[in-house]
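> Dropping a prediction and its sequence here:
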Amino acid sequence: MKTLPIVQIRTTPTVLNFEAKLGEYSIRQPKAELQMQTKPAQLTVESYPIELSIDQSRAFSAYTGGSMAEMNGRIYSGIQQLFLQNLAERVEQGNQLAAIHKPGNTVVNIVGSDWQARPFPESRGPASSDNVDVRFTTRQPDLHYEPAVSELNVIVNKPEIEYHRGIFDAYVKQYGSIQYTPPAIDIGL
């Protein structure tokens, strides 16, 4: 019995090699710049001095009589009053003398009671503890307020983004092959 010759086939596979490295992002954002300006508050106060006024004219009038015009005015008005009082008394005495027929209305009784001197009108003003006027005058201070003012300016910097590409390498590490080995043929006849 004869065997059939066998053909040998030998194959080697193709080997592909892949190397990959991921890409990288680099993100950097500089800090924001802050600019701030402040104008401080301002308070202005304007005050006024206190005014003191003292009026002693009535006190001087009570001490010395005051000015000549004031003294003459008081004497003149006092003499008018004195004249009117004396006139009224003389009229009364005349009325009593007219009624001489009544008992007690004698000339001696009427004229004899009029022996005291009449006082001269007062040339000085009235004396009082309130003759000096003291007056304080105050004014409220003027206030002017300016509030503080703040200015804020923010400068935002954009982010800086960089991308570094990754590596992708593909290559054939081993090529595929097919090898045929024919059987040995014996030609021996």
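Looks like it came in fine.
> alpha carbons only for contacts and neighbour counts from here, please
Fine.
> how much space between Val154 and Ile161?
The gap separating Val154 from Ile161 is 22 Å, by Cα to Cα, to the nearest Å.
> what does Leu97 give?
138 Å.
> So for these two, which sits in the more crowded spot?
Neighbours were counted for Leu97 and for Ile161 using other Cα atoms under 10 Å; Leu97 has more, 17 against 10.
> Now do the buried residues in the strand or helix carrying the more buried one.
Per DSSP states H and E, Leu97 falls inside helix 68-98. For helix 68-98, a neighbour-count test (16 or more other Cα atoms under 10 Å) marks Met71, Arg74, Ile75, Gly78, Leu82, Gln93, Gln96, Leu97 as buried.
> For Ser150, state which of these is nearest.
Distance to Ser150 across the buried residues of helix 68-98 (Cα to Cα) is lowest for Met71, with 72.1 Å.
> Skipping its backbone neighbours, what lies nearest Glu151 in space?
The shortest distance from Glu151 to any non-neighbouring residue, by Cα to Cα, 6 or more residues apart in numbering, is to Gln37 (5.2 Å).
> Confirm that that neighbour sits in a strand.
Yes - Gln37 sits within a strand when classified using DSSP: H, G, I helix; E, B strand; the rest coil.
> Relative to Met71, how far out is it?
According to Cα to Cα, Gln37 stands 74 Å off from Met71.
> With Asp169 instead?
From Asp169 to Met71 the distance is 132 Å (Cα to Cα).
> adding another structure so you can compare the two:
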Amino acid sequence: MQLPQIRLQSTVARISIATTPPVQEIEQPPAELEIRQPPAQLQIETTPGKLTIDQTKAWEDMDLKHIFRRIEEFAEQGYQDWLAGMARLSEQGDELMRIEDGGNPIADQAKENSEPPMYEFNIGWIPSLFSVKTNYEPAKVHIDVQARRPMIQARPNPPLLRYTPGKVEIDLAQRPTLKIDVVNLKLANANQFETSI
């Protein structure tokens, strides 16, 4: 037996979504920077070193003396020789005054006055050691520095922003459908079916 059937055939709706993403652009111009560095002030004061060399004693050891020094030595030597001569004459006079004590003072004095003196000789250095005297005063340096700070001027630039908003487009790609169909339904007469639904 064939029963009447109702057949339903449907199609679901479909939605299409088209998205345009937003675009954000950021541009940062560099800051304007100006730097000036004043030079530092530098002052240097130098007291030069002083070296003194005294060769007077070395020249005197080589018998190369200044005339004033030579005159002074001759005067001193003459004075000493005069004193020594006076002492010798006084002593010899005393010996002659006591001639009655015996001895031969005249012969002894003649021999003493006629013989040259005995000079001692030894090894010597000309000029003598450490006869050249040196003295050194080291140099002095005074440094004065005055530093100066740099002069900095900065002008920042704001960032440049560009924004394009995104878009979302929604559309109906497929409409829903419903198809109804009746099968195995027979008409009994013009107005009635064999089976009532």
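Received, thanks. Only a predicted model underlies this, so the values are computations on that prediction, with no experimental measurement involved.
> List the TM-score for the superposed pair.
The TM-score (TM-score structural alignment, normalised by the length of structure 1) is 0.50; 138 aligned residues with a Cα RMSD of 4.4 Å.
> related to what we said a few turns ago, which residues are in contact with the residue nearest to Glu151 of structure 1?
The contact partners of Gln37 of structure 1, by Cα atoms under 8 Å, 6 or more residues apart in numbering, come to Ser150, Glu151, Leu152.
> could the residues you listed be laid out in TSV, adding distance to Val45 of structure 1, neighbour count and secondary structure?
Shown next, in TSV, are the contacts of Gln37 of structure 1 (distance: Cα to Cα, whole Å; neighbours: other Cα atoms under 10 Å; DSSP: H, G, I helix; E, B strand; the rest coil):
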residue	distance to Val45 of structure 1	neighbour count	secondary structure
Ser150	23	11	strand
Glu151	26	9	strand
Leu152	30	10	strand
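> Among the residues you listed, which one sits closest to Asn17 of structure 1?
Distances from Asn17 of structure 1 to the contacts of Gln37 of structure 1, taken by Cα to Cα, are shortest for Leu152, at 59.8 Å.
> What sits closest to the closest one if chain neighbours are left out?
Per Cα to Cα, 6+ apart, closest to Leu152 of structure 1 is Met36, 4.6 Å.
> Next, count neighbours for that neighbour.
Met36 of structure 1: 10 surrounding residues under other Cα under 10 Å.
> doesn't Val149 make contact with it?
No - counting by Cα atoms under 8 Å, Met36 of structure 1 does not reach Val149; the two are 10.6 Å apart.
> if I've got this straight, Arg58 of structure 1 is in a strand?
No - Arg58 of structure 1: not assigned to a strand; according to three-state DSSP it is helix.
> re the thing from before, please identify which of the contacts of Gln37 of structure 1 is nearest to Arg28 of structure 1.
Distances from Arg28 of structure 1 to these, taken by Cα to Cα, are shortest for Leu152, at 24.7 Å.
> Identify the residues contacting that closest one.
Taking Cα under 8 Å, 6+ apart, we find Leu152 of structure 1 in contact with Leu34, Gln35, Met36, Gln37.
> can I get the residues you listed in CSV with distance to Arg58 of structure 1?
Converted to CSV, these look like this (distance: Cα to Cα, whole Å):
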residue, distance to Arg58 of structure 1
Leu34, 74
Gln35, 71
Met36, 68
Gln37, 65
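> now Ile178 of structure 1: how far from Val15 of structure 1?
Here the criterion is Cα to Cα. By it, Ile178 of structure 1 lies 14 Å from Val15 of structure 1.
> ditto for Met68 of structure 1
Shown here: Met68 of structure 1 relative to Val15 of structure 1, a distance of 143 Å by Cα to Cα.
> Please apply the same query to Leu84 of structure 1.
156 Å.
> Could you dump the buried residues of helix 68-98 of structure 1 into JSON lines with distance to Phe136 of structure 1 added?
Putting the buried residues of helix 68-98 of structure 1 into JSON lines (distance: Cα to Cα, whole Å) gives the following:
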{"residue": "Met71", "distance to Phe136 of structure 1": "30"}
{"residue": "Arg74", "distance to Phe136 of structure 1": "31"}
{"residue": "Ile75", "distance to Phe136 of structure 1": "34"}
{"residue": "Gly78", "distance to Phe136 of structure 1": "36"}
{"residue": "Leu82", "distance to Phe136 of structure 1": "41"}
{"residue": "Gln93", "distance to Phe136 of structure 1": "56"}
{"residue": "Gln96", "distance to Phe136 of structure 1": "60"}
{"residue": "Leu97", "distance to Phe136 of structure 1": "62"}
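> Can you tell me which of these is nearest Arg28 of structure 1?
For those, the residue nearest Arg28 of structure 1 by Cα to Cα is Met71; the value is 102.6 Å.
> Toward the C-terminus, what is the element adjacent to the longest helix anywhere in structure 2?
Longest helix of structure 2, by residue count under DSSP state H: helix 67-97. Sequence order places helix 105-114 as the next helix or strand after helix 67-97 of structure 2, per DSSP H and E.
> Beyond that next one, next helix or strand please.
Counting by DSSP H and E, what follows helix 105-114 of structure 2 is strand 133-137.
> That'll do, ta.
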